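Enquirer: No letters, just coordinates:
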């Protein structure tokens, strides 16, 4: 009888583990998905607001690290030791806050794209608030890998102290393209059932993780 009871308990524990396995394997807290999908809806209008409402070939000056692409993520996954997905997600928020502030800064008060961009900034702040609440405080008290900390320091340094070689010029549209594509890459659990292109973006991003795992095995 005792043996049967123990077997039932073990079976129950196993079934419970199987039910929670998708959650344990996810790299994005489920609570993040609603604000990120709302942000994604806003970003779907970026061509209209970031291309049609700006002069042809218009660019703004941004930090080198603010040109943050899927290739940037793949490179970090290959080269940075002790890198976790949450480190990249934290940096994604920092990068895109800076990008949106720089875009807003160059637009006059009456610019037709200003309300759209300030709304994006608000949506990003909302998503970051949920992101912070989704993890224990200890996660944000841990030291970042050195390479990530160096980038963090560059992005938070006073602009007049940044060497000229660290600046790049990029169009507002390309910056928001990066914003969107890297979001699908780093928070892919929230976009697993979206359109085919987004699925391709996510799988393209994961290549770096697979290579990194292979290199460490």
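Expert: Arrived safely. These figures come from a predicted structure and were not determined experimentally.

Enquirer: Please make it C-alpha for all contacts and neighbour counts, starting now.
Expert: OK.

Enquirer: Around residue 185, how many other residues sit close by?
Expert: 25 (other Cα atoms under 10 Å).

Enquirer: ok, then the element right after the helix or strand it falls within?
Expert: Per DSSP states H and E, residue 185 falls inside helix 172-186. Downstream of helix 172-186, the first helix or strand assigned by DSSP H and E is helix 196-216.

Enquirer: can you list contacts of that following helix?
Expert: 70-71, 73-75, 77-78, 181, 184-186, 188, 191-193 (Cα atoms under 8 Å, 6 or more residues apart in numbering).

Enquirer: Please apply the same query to stretch 61-71.
Expert: 95-96, 98-99, 102, 151, 155, 166-170, 175, 178-179, 181-182, 185, 204-205.

Enquirer: one more time with 7 Å
Expert: 95, 99, 151, 166-170, 175, 178, 181-182, 205 (Cα atoms under 7 Å, 6 or more residues apart in numbering).

Enquirer: Pasting the second one now:
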């Protein structure tokens, strides 16, 4: 019964957003990113991505795998759609979490935490499976292609694991806060 009422509430919210001409995210996206937001609380990022790592530990990532709020602002000013920005955020953030997870041995205290983040991104990936690179702006499609290319020599950058997750959360809040009607936290 509660599920039906919740679905009716979501339907009403989506209708209002459509009437206002705003791009609405899929229900699954809002639910999954809310779970990610809960999982990326400051205390958890600090504990699992800083305290459990050696001092000044860095993960090697592609230059394109570092997505900051300033990048999103620049792309928005270049008239990249919100859908394309969320698509980009998903690919960049899921790769960043995967890079962190790959360097951890299974007995590391952060392994289970990063595995749970990977599972949430896998579930979110199902939401994004309907999008094709041809459906988003060329600049975003090119970045996503570059992020997932293995044979291409790309510039590498050393980044702290916590910084990767900090950026993931900040950008996620920029992209999902308003459409998913999150309260400011």
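Expert: Yes, it's here. All figures in this text were calculated on a predicted structure; none of them were measured in a lab.

Enquirer: Just list what the helix holding residue 185 of structure 1 packs against, helices and strands only.
Expert: If you count contacts as 3 or more Cα pairs under 7 Å, 6 or more residues apart in numbering; DSSP states H and E, helix 172-186 of structure 1 packs onto helix 46-47, helix 85-106, helix 196-216.

Enquirer: Mind doing that once more with 10 Å?
Expert: Helix 172-186 of structure 1 sits against helix 33-43, helix 46-47, strand 60-63, helix 70-79, helix 85-106, helix 196-216, with contacts defined as 3 or more Cα pairs under 10 Å, 6 or more residues apart in numbering; DSSP states H and E.

Enquirer: and the equivalent of residue 75 of structure 1 over in structure 2, how many neighbours?
Expert: When structure 2 is aligned by TM-score structural alignment, residue 75 of structure 1 is paired with residue 74. When counting by other Cα under 10 Å, one arrives at 11 neighbours for residue 74 of structure 2.

Enquirer: residues in contact with the nearest residue in space to residue 170 of structure 1 that is not next to it in sequence?
Expert: Once flanking residues are discounted, residue 170 of structure 1 sits nearest to residue 59: 4.9 Å by Cα to Cα, 6 or more residues apart in numbering. Residue 59 of structure 1 makes contact with 103, 168, 169, 170, 171, 172, 173, 174, 175, according to Cα atoms under 10 Å, 6 or more residues apart in numbering.

Enquirer: For these, please prepare a markdown table with the additional fields distance to residue 140 of structure 1 and neighbour count.
Expert: Shown next, in a markdown table, are the contacts of residue 59 of structure 1 (distance: Cα to Cα, whole Å; neighbours: other Cα atoms under 10 Å):
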| residue | distance to residue 140 of structure 1 | neighbour count |
| --- | --- | --- |
| 103 | 28 | 21 |
| 168 | 29 | 15 |
| 169 | 31 | 13 |
| 170 | 30 | 18 |
| 171 | 32 | 19 |
| 172 | 30 | 24 |
| 173 | 31 | 19 |
| 174 | 30 | 17 |
| 175 | 26 | 23 |
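
Enquirer: So of the residues you listed, which two are at opposite extremes in space?
Expert: 168 and 173 (14.6 Å; Cα to Cα).

Enquirer: Residue 3 of structure 1: which of the helices and strands packed on helix 172-186 of structure 1 is closest?
Expert: That would be helix 196-216 among those, by Cα to Cα, at 41.0 Å.

Enquirer: Can you give the distance of the closest one from its chain's centre?
Expert: Offset of helix 196-216 of structure 1 from its chain centre (Cα atoms, centre = their mean, to the nearest Å): 14 Å.
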